[in-house]
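J.: quick one, what's the 3D model for this:
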Amino acid sequence: MRRLMIVPVMLLGLAAGSASVAQDMPERRVTVSGVGEVTAAPDLATITIGVSEQGQTATDALRANTRAMQALFDVLDTAGIEGADRQTSGLNLQPIYDHSEVRNGQGPRIVGYEATNTLLIRVTKLPTLGDVLDGVTVAGANRINGISFGLSDTDALMEEARREAVEDAMARARLYVEAAGATLGPVISIDEAGGVSRPQPEMAMARMASDMSVPIAEGEVGLNARVNVVFAIE
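T.: Alright, predicted model coming up:
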């Protein structure tokens, strides 16, 4: 009778051991990164322009600057650049010094003043960009500090970039897993890595708006997305 009781106890122990081994086996998975990138022609440009005027007094410099800025605003009004598409980004008034007498033991002497007004404008009609630059220069703008191109609406393009990033991750994962002799399983998780990039210029083709306009290289802007995807391995 004792020997008959030992057999089921041993079988029960083996069954419990098998269940424990199954639970301890780690889930097989693979983590890959995917990148998606799309490009498009820009539909807007942002330019920083400025007017600097000098005068014998601070008042003279400010008045001269005001007249030049008013002429500049008139040009922008004609071009349809108004409201939210233009913003004053800086207004400076500083003395102009004569340092020629410093060597004689005297301090620098104020000989006038310079007033500078800086304006940020956005051009949403790119075919007119060259004419706008010509117009503001004729009106009195004597500083152009920078120009950048962008997109007014990036939602649809970013959606496409994200889809391409996921597809890229799936293709990479399938390649790695099948090369290892296994089968790719379902997606466990997807994380967007590091956010998304802002539009960046890529390559440019110079375009002359007209015979008298400044040649502008618009090029293309690119958007990209990066994702980390975890897949199960079957």
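J.: drop to CA atoms for contacts and neighbour counts, all remaining ones
T.: Noted.
J.: tell me which residue is most central in this protein.
T.: residue 198 (2.0 Å; C-alpha atoms, centre = their mean).
J.: quick one: the nearest residue to that one once chain neighbours are set aside from residue 122, how far?
T.: Once flanking residues are discounted, residue 198 sits nearest to residue 223: 6.3 Å by C-alpha to C-alpha, 6 or more residues apart in numbering. Noted for residue 223: a distance of 20 Å to residue 122, by C-alpha to C-alpha, to the nearest Å.
J.: show me what the longest strand belonging to the chain packs onto, helices and strands only.
T.: Counting by DSSP state E, the longest strand found in the chain is strand 109-123. Applying 3 or more C-alpha pairs under 8 Å, 6 or more residues apart in numbering; DSSP states H and E, one finds that strand 109-123 makes contact with strand 44-55, helix 58-78, strand 86-98.
J.: follow-up on the earlier one: wait, doesn't the residue nearest to residue 198 sit right on residue 39?
T.: Yes - counting by C-alpha atoms under 8 Å, residue 223 touches residue 39, with 6.3 Å between them.
J.: of those two, give the one with the bigger neighbour count.
T.: A count of neighbours by other C-alpha atoms under 10 Å puts residue 223 above the other of residue 223 and residue 39, at 21 against 16.
J.: which residues touch the more buried one?
T.: 37-39, 157-158, 161, 196-200 (C-alpha atoms under 8 Å, 6 or more residues apart in numbering).
J.: list the buried ones in the longest helix anywhere in the chain?
T.: Scanning the chain for the longest helix, with DSSP state H as the assignment, gives helix 155-179. The neighbour-count check on helix 155-179 (16 or more other C-alpha atoms under 10 Å) flags 157-158, 160-166, 168-170, 173-174, 177 as buried.
J.: contact partners of that helix?
T.: For helix 155-179, using C-alpha under 8 Å, 6+ apart, the contacting residues are 30-38, 183-184, 223-229, 231, 233.
J.: now those: which count as buried?
T.: Using 16+ other C-alpha under 10 Å as the burial test, those include 30-38, 184, 223-229, 231, 233 as buried.
J.: and residue 139, how far from residue 90?
T.: Plainly put, residue 139 is 19 Å away from residue 90 if you go by C-alpha to C-alpha.
J.: more neighbours, those two?
T.: Ranked by neighbour count (other C-alpha under 10 Å), residue 139 and residue 90 place residue 139 first, with 20 against 11.
J.: list the residues that contact that one.
T.: 68, 71-72, 75.
J.: 10 Å - rerun?
T.: Residue 139 makes contacts with 51, 67-76, 133, as judged by C-alpha atoms under 10 Å, 6 or more residues apart in numbering.
J.: now list the buried members of the residues you listed.
T.: Buried, going by 16+ other C-alpha under 10 Å: 51, 68-69, 71-76, 133, out of those.
J.: one more sequence to fold, the one below, so I can look at both together:
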Amino acid sequence: MKHNRLSVLLFLGLILVLALSACQAAPITTSRDSSIPYPRQLNVSGNGKVYLAPDVAYVNVGVHSQAENVTDALNQNNAKAQAIANTLKELGIDEKDIQTSAFNIFPQQQFDNEGKLTGTIYMVDNVVNVTVRDLSILGKLLDAAVRSGANTINSINFDVLDKTAAITEARKLAVEDAQRQAQELAAAAGVQLGDLISMNSYASSGPAVMYDMKGGVGASGQVPVSAGQLQISVDVNLSYEIK
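T.: Sure thing, here's the model as predicted:
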């Protein structure tokens, strides 16, 4: 009787071990409904450009002075900087449109041909950013600033204060360009466009022309300046479902 019970227990234990082994060996799988195909897509990129006449200019005007004495260098620089500021105001530039962007004082040691220190020269730089809202006086302003003591003009950047309408128009042109391309590609491939799946837009702007001072001061006493045109550019990416 004991022998029969032992045999039954061993048999049940063997069945339990086999069942546990089968559970551990079974791989974990995920199911995907193969009846739902991945949607076919057509992706296109479009671009729209609008050109505007600038209505404002940003000018960097600077004064560089140097002397063997730091006080002399600073006094010379201050006198020229004040003269330039007075000239700008006389031309109608508002005080809020004149902003100091850099002011530096630094020594530069001098050496002879044998490498021996002979002295020190102190240099002073004063740079201001000027916002010019009347571009008709820009050439006259540059000439007047130089004659008042400015000896560095680092850059002139033209811009448009309100680009809202131009960006809207450039977006419209970019979307139309992308839609036209999508329709042409679909027709060439013999397919039909479905719903619009996604859309991305990117806007940028930059001056087409900076400034020209090659001719120097003209007979009229003004620096010849070309404002050119400002380009507003918008890129869009469209993704359509293919039917």
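J.: before we move on, the earlier item: need the counterpart of the residue nearest to the centre of the first structure in the second structure.
T.: When the second structure is aligned by TM-score structural alignment, residue 198 of the first structure is paired with residue 205.
J.: does that match really touch residue 158, like I thought?
T.: No - look at residue 205 of the second structure against residue 158 with C-alpha atoms under 10 Å: they stay out of range, at 11.0 Å.
J.: rewinding a little: Throw the helices and strands packed on strand 109-123 of the first structure into TSV and include distance to residue 218 of the first structure, thanks.
T.: What follows is these, written out as TSV (distance: least, C-alpha to C-alpha, whole Å):
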stretch	distance to residue 218 of the first structure
strand 44-55	9
helix 58-78	20
strand 86-98	20
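J.: deepest-packed of the ones you listed, please.
T.: Of all those, strand 44-55 carries the top mean neighbour count, a mean of 21, counting by mean count of other C-alpha atoms under 10 Å.
J.: tilt between that strand and strand 86-98?
T.: 30 degrees (axes from the mean of the first three to the mean of the last three C-alpha atoms, to 10 degrees).
J.: check which helices and strands strand 44-55 of the first structure sits against.
T.: helix 58-78, strand 86-98, strand 109-123, helix 129-139, strand 143-150 (3 or more C-alpha pairs under 10 Å, 6 or more residues apart in numbering; DSSP states H and E).
J.: in the second structure, what residues pair with the first one?
T.: To tie it back to what came earlier, the one meant is helix 58-78 of the first structure. Using TM-score structural alignment, helix 58-78 of the first structure pairs with 70-90 in the second structure.
J.: can you list contacts of that stretch?
T.: In contact with stretch 70-90 of the second structure (C-alpha under 10 Å, 6+ apart) are residues 61-67, 93-95, 97-98, 105-107, 120-128, 130, 132, 141-142, 144-151.
J.: following superposition onto the first structure, what is the mean distance for that stretch?
T.: Per the superposition on the first structure, stretch 70-90 of the second structure and its aligned residues are separated by 1.0 Å on average (mean C-alpha distance after the TM-score superposition for the first structure).
J.: so who does residue 207 of the second structure touch?
T.: Taking C-alpha under 10 Å, 6+ apart as the criterion, residue 207 of the second structure is in contact with 51-54, 157-160, 227-232.
J.: neighbour-wise, which of those leads?
T.: Compared across the contacts of residue 207 of the second structure, residue 158 has the highest neighbour count, 26 neighbours, by other C-alpha under 10 Å.
J.: residue 122 of the first structure and residue 135 of the first structure, how far apart?
T.: According to C-alpha to C-alpha, residue 122 of the first structure and residue 135 of the first structure sit 15 Å apart.
J.: ok, residue 211 of the first structure next?
T.: From residue 211 of the first structure to residue 135 of the first structure the distance is 14 Å (C-alpha to C-alpha).
J.: and what of residue 61 of the first structure?
T.: The gap separating residue 61 of the first structure from residue 135 of the first structure is 22 Å, by C-alpha to C-alpha.
J.: check residue 29 of the first structure too.
T.: Separation of residue 29 of the first structure from residue 135 of the first structure (C-alpha to C-alpha) stands at 62 Å.
J.: more crowded one of these two?
T.: residue 135 (20 against 16).
J.: just give the closest residue to the more buried one, not the sequence neighbours.
T.: Residue 135 of the first structure sits nearest to residue 75 (C-alpha to C-alpha, 6+ apart), 6.3 Å away.
J.: next one: residue 156 of the second structure
T.: Of all residues not flanking residue 156 of the second structure in the chain, residue 59 sits nearest, at 4.6 Å (C-alpha to C-alpha, 6+ apart).
J.: which ones are touching that neighbour?
T.: Counting by C-alpha under 10 Å, 6+ apart, residue 59 of the second structure touches 98, 128-132, 138, 142, 153-158.
J.: so what corresponds to it in the first structure?
T.: Checking TM-score structural alignment: residue 59 of the second structure goes with residue 47.
J.: equivalent analysis for residue 241 of the second structure, please.
T.: Following TM-score structural alignment, the counterpart assigned to residue 241 of the second structure within the first structure is residue 232.
J.: ok, how many other residues are close to that match?
T.: 18.
J.: what helix or strand does it sit in?
T.: strand 221-233 (DSSP states H and E).
J.: average offset between that strand and the second structure?
T.: Superposing on the second structure and averaging over aligned pairs (mean C-alpha distance after the TM-score superposition for the first structure), strand 221-233 of the first structure comes out at 1.1 Å.
J.: now do that strand against helix 155-179, angle only.
T.: Angle of strand 221-233 of the first structure versus helix 155-179, following the same axes, to 10 degrees, is 40 degrees.
J.: thought residue 206 of the first structure was touching residue 216?
T.: Yes - counting by C-alpha under 10 Å, residue 206 of the first structure touches residue 216, with 5.6 Å between them.
J.: show me which of the two is the more surrounded one.
T.: Between residue 206 of the first structure and residue 216, residue 216 has the larger neighbour count (other C-alpha under 10 Å), namely 17 against 10.
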